[in-house]
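>>> Here is a sequence together with a model predicted from it:
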Amino acid sequence: MFAACCCSDITSPAESDVMIERVPANGAMAKIPQEAADSDVKQEMAPEDVFFRVSLKKTSPQDKLGVHIAGLTDMDAIRIKLIKAGMLETWNQENPNKEVITGDLIVQVNSTVGNSAELQAAIAASDHLDLTILRKL
């Protein structure tokens, strides 16, 4: 009388090594510290927004992130305007499924959440960078 579908869209692990998970904005906020949840970032998010992490390590004082950025006055983030030679370009080559692209927002650096100047200071001060990236879809 009632038919049930036995087919599914599940892919095997061999078909996909790394995937960026799309998380609804209200579910994603649980992964961000309370300071970020209270910031303007929360007000600007849409249900399609995606968060992911990028971990980088500076191996010499000459290592640079390799981006042109725009500090945003209307929200606590750094907008990536251009990716050039540097650590993020290397990350993108090594992690094509978690590539950082023009327009992505850096919303957290290690445990620092705040305005553009605070995020830039955290990038400059640390040899290990755990970046939280927000991609608005």
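Looks like it came in fine.
>>> use CA for all of it now, contacts and neighbours both
OK.
>>> Which secondary structure elements does the longest helix seen in the chain sit against?
Across the chain, the longest stretch assigned as helix under DSSP state H is helix 116-125. In terms of contacts (3 or more CA pairs under 8 Å, 6 or more residues apart in numbering; DSSP states H and E), helix 116-125 is packed against strand 105-109.
>>> again, only this time at 6 Å
Helix 116-125 makes packing contacts with no helix or strand when contacts are defined by 3 or more CA pairs under 6 Å, 6 or more residues apart in numbering; DSSP states H and E.
>>> Could you pull out the buried residues of that helix?
Under the neighbour-count criterion of 16 or more other CA atoms under 10 Å, helix 116-125 has S116, E118, L119, Q120, A122, I123 buried.
>>> what residues does that helix touch?
G71, A77, I78 (CA atoms under 6 Å, 6 or more residues apart in numbering).
>>> try this one next to it:
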Amino acid sequence: AKAPPLPPRVEPVAAQVTVPQPRQDGAEFEVTLVKEAPDQPFGLMNLPTSDGSALLVTGVHQNLLIGEWNRRHPDRAVREGDVIVAVNGFSGNAEDMRSMLCRVDRVRLNVQSAYSPTGRLTRA
């Protein structure tokens, strides 16, 4: 009996699957929040860093805009201890950044994650 013919050679195909990567500790990422009403809060509690150049995230309201962002973008979730290094492109002065957060309906935040690659909390 003859052996069945070999199937034609099939080249492996690399599947392109994008899986959200857990955010890199110590990395900087961007967050964009847009208010639906002028009096709607972003939901970020913050304090100036000790040198006054950035904002330390001291709390995140999960039921407000930032909580919605965190659910939609787990790879770029803002957590307590993260540092906001710029607000709408402005950086270097925490008080100016805080007042901008109060005045605008759309905000773009540059956020430095709280943990360094070594896993230790970085103090800004």
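Thanks, I have the structure now. Model, not experiment: these values are computed from the prediction.
>>> so what's the residue nearest the centre of structure 2 closest to, chain neighbours aside?
Nearest to the geometric centre of structure 2 sits R76, at 2.9 Å (CA atoms, centre = their mean). Excluding the flanking residues, the one nearest R76 of structure 2 by CA to CA, 6 or more residues apart in numbering is R23, at 6.1 Å.
>>> Tell me how many other residues crowd the one you found.
15 (other CA atoms under 10 Å).
>>> can you check the one 4 residues further on too?
Counted with other CA under 10 Å, the neighbours of A27 of structure 2 add up to 14.
>>> residue in structure 1 matching it?
The equivalent of A27 of structure 2 in structure 1 is V50 (alignment by TM-score structural alignment).
>>> Grab the nearest non-local neighbour of D40 of structure 1.
Once flanking residues are discounted, D40 of structure 1 sits nearest to M75: 5.0 Å by CA to CA, 6+ apart.
>>> hang on, the one you found is in a helix, isn't it?
No - counting by DSSP: H, G, I helix; E, B strand; the rest coil, M75 of structure 1 falls outside a helix, being coil.
>>> Spell out the residue ranges of the strands in structure 2.
Ranges of strands in structure 2, per DSSP state E, are 28-34, 44-48, 55-60, 83-87, 106-112.
>>> The match of A27 of structure 2 reaches I133, doesn't it?
No - using CA atoms under 6 Å, V50 of structure 1 is not in contact with I133; the gap is 8.1 Å.
>>> rewinding a little: the residue nearest to the centre of structure 2 pairs with which position in structure 1?
Under the alignment (TM-score structural alignment), R76 of structure 2 pairs with K98 in structure 1.
>>> Return the distance of its match relative to L134 of structure 1.
Going from K98 of structure 1 to L134 of structure 1 by CA to CA, to the nearest Å gives 12 Å.
>>> now do N110 of structure 1
From N110 of structure 1 to L134 of structure 1 the distance is 14 Å (CA to CA).
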